[in-house]
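> everything below, folded, please.
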Amino acid sequence: MISYIHLPILAFCSFLLIFMHRFWVCVDRMGHMKEVSRRAPSLVQRDILAAVFAMVPFAMAVMDWFEITMPRQAAPIPPLFCVLLSIGCVCTCLGILQNTLDRLAGSWSGTRESALRTVAALRIIEAAELAYAMHFIQQTEAKAASAERIINANQREVRK
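You can find the predicted model right below:
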């Protein structure tokens, strides 16, 4: 029996996959693919994992529609179970992309903008970390210099 409930699920997954693909194409076209993958490796890994979970409903639909029997099973997977697995995979995909859905725009211009925002945010974060590190080193050097002055002053008092 063919269950058509898979069709809206597959349409939603297709849109998610297209939006993720557009984002990474825009990052690559801007020439910042290595930079983004180096500075934010979890972003790449999270999108790959979400894409895998977004592709599972396609396999579930094929298994349901063509009544494919899994190894060591006597009968095909029931259609309701396939639908539940598909919905679970979509929910898992959305959970993985929970805080990153704003960068998955519906148009090429929005996707380019979100790719540019991502690159800019990574550069701002790196600049802030560098400024903090320089400030911390400066404070450490200042403390060491003041401690050296105090030691020198104490040594002069001892000599008198």
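
> CA only for contacts and neighbour counts going forward, please
Fine.

> how about the nearest residue to A75 once chain neighbours are set aside, secondary structure?
Using C-alpha to C-alpha, 6 or more residues apart in numbering and skipping residues adjacent in sequence, the residue nearest A75 is T69, 6.0 Å away. Here T69 is recorded as coil under DSSP: H, G, I helix; E, B strand; the rest coil.

> this one next, for a side-by-side:
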Amino acid sequence: MISYVYLPMLVLSAFLIISIRRFWICADSMGFMRELSRRAPMLLKRDIMAAVLALVPISMALIDWLGITLPRQSVPMPPLLGVILAAGSLGASVAVLHNTLDRLAGSWAGTRESVLRTIAALQIIESTELGYRAHAHTKPIHAERTLNVIQSKDEK
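Sure, this is the predicted structure:
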């Protein structure tokens, strides 16, 4: 009976793996792989880590359902332990993707839009950082005059 607990975990694992794969296929087909790897190098690494963690429930279910005995064990793994390990790894997979779950879409069209939103967000962040660096090194011209105007209004 406890073996059926794997089914919702397998559905979520399959969705995560398929969505991650689809995102990177779309990014590659649209020609944004280099730009994504340059601007967000941890994005691919996190996705790979999340996909590997999402594969653990599949392996735990197979080990439990087929009664496979692991090396250096005399009996098969207890089903409750398998469920706990599968749920923990699935939770870790979702935790790795905690800020990026919005870019995982359920369709190809949504995934293409997600790739474009990701690229646009990275470009906005880069241009904002560039603008901040440019303004941080220059002294505002009218800062003293503005301060005098504010003080004179407060004095009245």
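
> and the gap between the most centrally placed residue in structure 1 and Y132 of structure 1?
Taking C-alpha atoms, centre = their mean, the centroid of structure 1 lies closest to L43, which sits 2.6 Å from it. As for L43 of structure 1, its distance to Y132 of structure 1 is 24 Å (criterion: C-alpha to C-alpha, to the nearest Å).

> tally of neighbours for the residue mapped onto the residue nearest to A75 of structure 1 from structure 2?
In structure 2, the residue matched to T69 of structure 1 (TM-score structural alignment) is T69. For T69 of structure 2, the count of nearby residues is 13 (other C-alpha atoms under 10 Å).

> hang on, isn't T69 of structure 2 packed against P76?
Yes - because the distance of 4.4 Å satisfies C-alpha atoms under 8 Å, T69 of structure 2 is recorded as touching P76.

> what do these two both touch?
When contacts are counted by C-alpha atoms under 8 Å, 6 or more residues apart in numbering, the set common to T69 of structure 2 and P76 is empty.

> can you list the buried residues in stretch 37-56 of structure 2?
Burial within stretch 37-56 of structure 2, assessed by neighbour count using 16 or more other C-alpha atoms under 10 Å, is assigned to 47-48, 50-56.

> next: stretch 112-127 of structure 2.
Buried, per 16+ other C-alpha under 10 Å, within stretch 112-127 of structure 2: 112-116, 118-119, 122.

> distance between it and the chain's centre?
Taking C-alpha atoms, centre = their mean, to the nearest Å, one finds stretch 112-127 of structure 2 lying 14 Å from the centre of the chain it belongs to.

> hmm, who's touching that stretch?
When contacts are taken as C-alpha under 8 Å, 6+ apart, the neighbours of stretch 112-127 of structure 2 outside the stretch itself are 23, 26-27, 32, 35-36, 39-40, 102-105.

> put the buried members of those into a PyMOL selection.
Taking 16+ other C-alpha under 10 Å as the burial criterion, the selection of buried members of those in PyMOL is written as:
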select buried, resi 23+26+27+32+36+103+104+105
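
> what's the closest of the contacts of stretch 112-127 of structure 2 to N148 of structure 2?
Distance to N148 of structure 2 across the contacts of stretch 112-127 of structure 2 (C-alpha to C-alpha) is lowest for R39, with 42.6 Å.
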